[in-house]
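*Asks:* predicted model follows, preceded by the sequence.
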Amino acid sequence: MKKFSCTALWAVVVVAVLLCEAPLTAKAVTCNPTELSPCISAITSSAPPSSACCGKLKEQKPCLCGYIKNPNLKQYVNSPGAKKVARACGVTIPSCT
């Protein structure tokens, strides 16, 4: 009986350690450039980006390479206004190859 208890305890410890070290599942992002619409005024004027803009920009960051590779969106993502907004929001625009 004691051998079973030690084995069971060891198994519980191993499982607990594995669960603690398992990476957290990231929330999937739906890449949709219209999600960045709160940033339009900041991109096209000297207005600072809103918190909604920065939040959406951070949320859409995994999508930026896809937007840059899209010929219809590239000019907007690489525009000086978009780069200014990204800097103000603390988001690095990736160099995508």
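*Replies:* Structure received. It should be emphasised that the depicted structure is a prediction, and the values quoted were computed from it without experimental measurement.

*Asks:* okay, CA-based contacts and neighbour counts for the rest of this
*Replies:* OK.

*Asks:* end to end on stretch 75-82, go ahead and measure it.
*Replies:* This stretch, stretch 75-82, spans 10 Å end to end (CA to CA, to the nearest Å).

*Asks:* which positions in it come out as buried?
*Replies:* Within stretch 75-82, the residues that count as buried by 16 or more other CA atoms under 10 Å are 77, 81, 82.

*Asks:* pull the contacting residues for residue 49.
*Replies:* 39, 41, 42, 43, 85, 88, 89 (CA atoms under 8 Å, 6 or more residues apart in numbering).

*Asks:* what's the burial count for the fourth one?
*Replies:* Meaning residue 43. Residues contacting residue 43 under the criterion other CA atoms under 10 Å number 22.

*Asks:* the closest residue in space to residue 68 that isn't next to it in sequence: neighbour count?
*Replies:* Nearest in space to residue 68, with sequence neighbours left out and distances taken as CA to CA, 6 or more residues apart in numbering, is residue 74 at 4.3 Å. By other CA under 10 Å, 15 other residues sit near residue 74.

*Asks:* use this one as the comparison:
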Amino acid sequence: MVKVMWVSVLALAAAILLLTVAKIPVAEGVTCSPMQLASCAAAMTSSSPPSEACCAKLREQQSCLCGYMRNPLLRQYVSSPNARKVSNSCKIASPKC
């Protein structure tokens, strides 16, 4: 169980690092960068509650979430049940993409 969680965390970290170079600009002036959500990794891969830093970054990157969902490397993380749990805990509506 612990090994599976670490593999998930490492896979998320690898995906974030790979996609850091593929920043997606958004109309509101936010630069979409999955690396900005690194503070949410623990909450998205375990039963840990999200930190306030995670919620703040999630709010900041909210307009980017559909782009992340369309990315095959990130989709499994941002559309997972834990990601929905984090969004709900942070009081952020799940995007309709």
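*Replies:* Done, it's in. As the structure is a computational prediction, the values presented were derived from the model and not from experiment.

*Asks:* after superposition, what is the TM-score?
*Replies:* Between these two chains, after superposing, the TM-score reads 0.69 (TM-score structural alignment, normalised by the length of structure 1); 71 aligned residues with a CA RMSD of 1.4 Å.

*Asks:* now, of the contacts of residue 49 of structure 1, which are buried?
*Replies:* Buried among the contacts of residue 49 of structure 1 by 16+ other CA under 10 Å: 39, 42, 43, 85, 89.

*Asks:* list the buried ones in the helix or strand residue 17 of structure 2 falls within?
*Replies:* Element membership of residue 17 of structure 2 [criterion: DSSP states H and E] is helix 2-19. Neighbour-count burial for helix 2-19 of structure 2, counted by 16+ other CA under 10 Å, picks out 8, 9, 12, 13, 15, 16, 19.

*Asks:* and the first one, what is it in contact with?
*Replies:* For residue 8 of structure 2, the contacting residues are residue 45, by CA under 8 Å, 6+ apart.

*Asks:* and what of the last one?
*Replies:* Each residue near residue 19 of structure 2 by CA under 8 Å, 6+ apart is listed here: 33, 34, 35.

*Asks:* how about the fifth one?
*Replies:* For residue 15 of structure 2, the set of contacting residues under the criterion of CA under 8 Å, 6+ apart consists of 73, 74.

*Asks:* how about the fourth one?
*Replies:* If you count contacts by CA under 8 Å, 6+ apart, residue 13 of structure 2 has them with 38, 41.

*Asks:* please report how far the nearest residue to residue 25 of structure 2 once chain neighbours are set aside lies from residue 57 of structure 2.
*Replies:* Counting by CA to CA, 6+ apart, residue 25 of structure 2 lies nearest to residue 31, which is 4.7 Å off, once chain neighbours are set aside. Using CA to CA, one gets 12 Å for the distance from residue 31 of structure 2 to residue 57 of structure 2.

*Asks:* with residue 12 of structure 2 instead?
*Replies:* For residue 12 of structure 2, the distance to residue 57 of structure 2 (CA to CA) stands at 16 Å.
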